[in-house]
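Asks: Following is a predicted model, sequence given first.
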Amino acid sequence: MLNINDLTMIITATIMGTLARIFTLKEDIRQYPSYPNGYLIHIVIGFVAAGLGAVAIPALLSKNYIAITFLVLAVQQFRDVRKMEKDSLLSLEETEYTYRGNAYIDGIAKTFEARNYFALIVALSVSFVIQILKSKLWLEVVISIIVGIVIIFLLTRFSKGKSVGDIADVKPGKIEIKDSELYVDGIFVSNILGSDNARKLYKEEGIAVVIYPKEDHFRVTLDHYGQRQAILFEATRALGLKRYHFTRKDYEKGRIVVTLVPIISDINRLIDSVKNTPLLESVQKSHSVMKTNLLRSE
C-alpha cells in the first residue's frame, strides 16, 4: 500500500508534468493544433507521460525494477506520436492552400514528440525533489512545485527555435506587371499573367513582401526550398488564397519574394506571418561551427 507521502509525491509530480504539457500546447501563429480533439489527444498523452515519470522514483525505491521498463514503452509511445502527427499532416497536404512541405511537417512532428518528454522530465524531477527532501510534507510540495516551474521555464527556453524575423528583415514589395510578366521590387517572379483578367486581379488585389537576410550566411537557410515553402504556407494560411501564390529568390542579393492574391488583403498580417515562420531544424546551420571546422581542416 502507498503511504500518504508516496501518494502526494505521485499526484504532485503527475499534475506538474501534465501542466508542463498544457503550457507548451498553445495555439500560436501556426494555428496548429486548433481544435478540441487535437488538444485532448496531446493532453491525455502528456498526462500518461507525467504519470510514468511520477512513479519511476517510487518504483526504484521499492526495488520494482520491472516497472522502470514502462519508461521504454513511453519512449516508443512518443515516437508513435511523431509518426501520427507526420501521417496526419501529410494526409492534409492536398487540402491546404499550398503545401507545408516535408521539411516543415518533419519539424512539427519532432516538436510534438519532444514536448511529451517535457511532461516526463518535469514529473520525474518533481518526484525526485520530494523524495530527497526531509521536511514537512507541505514544504516538500511547495519546493517541488517551484523546481517544476523552473524546469518548465528552462526546457521551454532551451527548445524554443528561431523564426525568420530573427535572421531577416521583411518589408512590403512593389508589384509591377509588364505584359504577362510579374515583378516585385525589380525581381522577376512569373510570366503567367497572360490574360487581362489575371493582370487586373494582380494589380488590384495582389500583395507582396521581400525578405532581406541580415547577414550573408543566412542566405543558406532562406534559399532552401523547404524553408521558402514553409514561409509561403504560413502566408496563405494567415490570409487565405484567392488565386496565385509565388516565392522567388534573387540570386545576386539573396532577397526572397513572397507574393500572392489573398482573400484578406492585409500587408501587415502578411509581414507578421512571414516573420513568425519557424526556421526549420533540418536547414539551420551554425555559422561559427562551420568556420571552426573549416579552420581545423586547413
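Replies: Right, received. Where do you want to start?
Asks: hey, let's count contacts and neighbours off CA atoms from now on
Replies: OK.
Asks: show me where the stretch 101-250 of the chain has strands.
Replies: Per DSSP state E, counting those that start in this stretch, the stretch 101-250 of the chain carries strands over the ranges 168-172, 175-178, 181-184, 187-190, 207-213, 243-249.
Asks: Next up, a structure to set beside the first:
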Amino acid sequence: MEKELLSQYYLILILIPILCGTLARYLTLIVDYRQYPSYPNGYLIHLVTGFISSGIGAIAIPALLEKNFEAVTFLLLATEQFREVRRIEKESLQDIDNVEHVFRGEAYIDGIAKTFEARNYFSLLVSFGTSLIMHIIPLNNIFITILLGIIFAAILLYVLKAFTKGKSVSDIADIKLAKITVKNSELYVDDIFVTNHLGIDLARNLVQSSGIAAVIHPKERYYSRILNHNGQRQAIIFEACRILGLKRYHYTKCDYETGRIAIVLVPIIYDEGAFIETIKKVPLLESIKKNYKIMKSNSNQMKG
C-alpha cells in the first residue's frame, strides 16, 4: 500500500508540472490584435509542442534523481525541436506573405518566428521549475506541495513574460492623426511630401475623400533610426492595412529633417481610433534595435 501511494505521489510530481507548463503555453497563445496564430489549427499545433516541451521539463528532475543522465539528453533534443518550430513558422509566414495585399516583410516575420520559439521555452522552464520546487518540498503534505508548485509556476511565468516583453511604437513615439492634402499629382500628409504618383483624378479623389493618415513623432531624435528602418515601417503599414482592410493605395514616408514618419492608406473600414491604436501597438522589431546610450550621451552634451 505504501509503495502504491509513493508511486501515485511521483506520478503527481510529473503530471502537475506538465499541466502547468502546458497552461503557460496556452496563456501565451491568447490571440492578440495581430490575430496570429490562427484558430483553431494554429492553437492545436502550438499547444501540442507546448505539451511535449512541458513533458521534457517535468521528467528532467526525476531523471537526475534516478541518475538517468541519458534521459537528460532530451533537453538537447528539445532545443533542436524548438529551432525547427521557428523554421516552420518562418516558412509558413513567408508563404502567407505572398498572398497578402501588404507584405509583413522579412524583419517582421523573423521576429514572430523567434517569439514562437521562445514561448516553447516558457513551457519547458515553467514545467522544470515547478518540478524542481515540488521535489524540494517535503513529502508530508501533498496538497501543500501541489499548491506551492502552482504558485511557483505562476510567478515564474510572470517573470519570463516580463523579461521577454518587447517594446512597441508607442514607447518611443507619439502618434497623431494627420491631414491629407493632394496638390495636382502630389500627396502630402500634414507638411510631409509623400508621393507624386497620383496622376489620375480617380486616385486623387479617392485618397482625398476616403484616405486616413497619421504622423509618427519620435520622442527622441535618435529613435528615428528605428522608425525609419524599412522593416519597421513595413510592419506598421502591414498591421494598419490588416486591421482596417485596404481598398487602394498605401504609403509610408520619412521626413529626414525631423525624423517623423507619415503613414497613409485608403482603408475599407474608416476607423480613426483603431488606426491610431494599431500603430501604437506595433512591436519594435528586435533585429533593428540598437544601443543609443552613446548617442544620447553625445546629444545631451551638445545641448549642454
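Replies: The structure has been received and is ready for your questions. Bear in mind the structure is a predicted one, so any value in this text is a computation, not a measurement.
Asks: Got a TM-score for the two of them?
Replies: Here the TM-score for the pair of chains, by TM-score structural alignment, normalised by the length of structure 1, is 0.96; 294 aligned residues with a Cα RMSD of 1.6 Å.
Asks: Out of the strands of the stretch 101-250 of structure 1, which one sits most buried?
Replies: Most buried of the strands of the stretch 101-250 of structure 1 by mean neighbour count (mean count of other Cα atoms under 10 Å) is strand 207-213; its value is a mean of 23.
Asks: That one aligns to what range in structure 2?
Replies: Residues 212-218 of structure 2 are where strand 207-213 of structure 1 aligns, with TM-score structural alignment as the criterion.
Asks: With stretch 107-116 of structure 1 instead?
Replies: Stretch 107-116 of structure 1 covers residues 111-120 of structure 2 once aligned (TM-score structural alignment).
Asks: ditto for stretch 78-88 of structure 1
Replies: Per the alignment by TM-score structural alignment, stretch 78-88 of structure 1 matches residues 82-92 in structure 2.
Asks: Ok, stretch 272-286 of structure 1 next?
Replies: The aligned range for stretch 272-286 of structure 1 is 277-291, by TM-score structural alignment.
Asks: coming back round to it: the match of stretch 107-116 of structure 1 vs structure 1 - mean distance after superposition?
Replies: Its aligned residues in structure 1 lie a mean 0.2 Å from stretch 111-120 of structure 2 after superposition (mean Cα distance after the TM-score superposition for structure 1).
Asks: Okay, buried residues for that stretch please.
Replies: 111, 112, 113, 114, 116, 117, 119, 120 (16 or more other Cα atoms under 10 Å).
Asks: before we move on, what about stretch 270-282 of structure 1?
Replies: Buried, per 16+ other Cα under 10 Å, within stretch 270-282 of structure 1: 270, 271, 272, 273, 274, 275, 276, 277, 278, 279, 280, 281.
Asks: what about the third one, helix or strand, and which?
Replies: In this structure, residue 272 of structure 1 is located in helix 267-275 according to DSSP states H and E.
Asks: Mind checking what helix or strand follows that helix in sequence?
Replies: Next along from helix 267-275 of structure 1, by DSSP H and E: helix 287-297.
Asks: Now do that following helix: distance to the chain's middle.
Replies: With Cα atoms, centre = their mean, to the nearest Å as the basis, helix 287-297 of structure 1 stands 28 Å off its chain's centre.
Asks: Grab the nearest non-local neighbour of residue 57 of structure 2.
Replies: In this structure, residue 57 of structure 2 finds its nearest non-sequential neighbour in residue 128, 4.3 Å apart by Cα to Cα, 6 or more residues apart in numbering.
Asks: I figured that neighbour hits residue 61, correct?
Replies: Yes - between residue 128 of structure 2 and residue 61 there is a contact under Cα atoms under 8 Å: 7.4 Å.
Asks: residues shared between the contacts of those two?
Replies: Both residue 128 of structure 2 and residue 61 lack any common contacting residue under the criterion Cα atoms under 8 Å, 6 or more residues apart in numbering.
Asks: what sits against the equivalent of residue 242 of structure 1 over in structure 2?
Replies: In structure 2, the residue paired with residue 242 of structure 1 according to TM-score structural alignment is residue 247. Shown in contact with residue 247 of structure 2 (Cα under 8 Å, 6+ apart): 266, 267, 268.
Asks: picking that back up, how close does the residue nearest to residue 57 of structure 2 sit to residue 152 of structure 2?
Replies: 11 Å (Cα to Cα, to the nearest Å).
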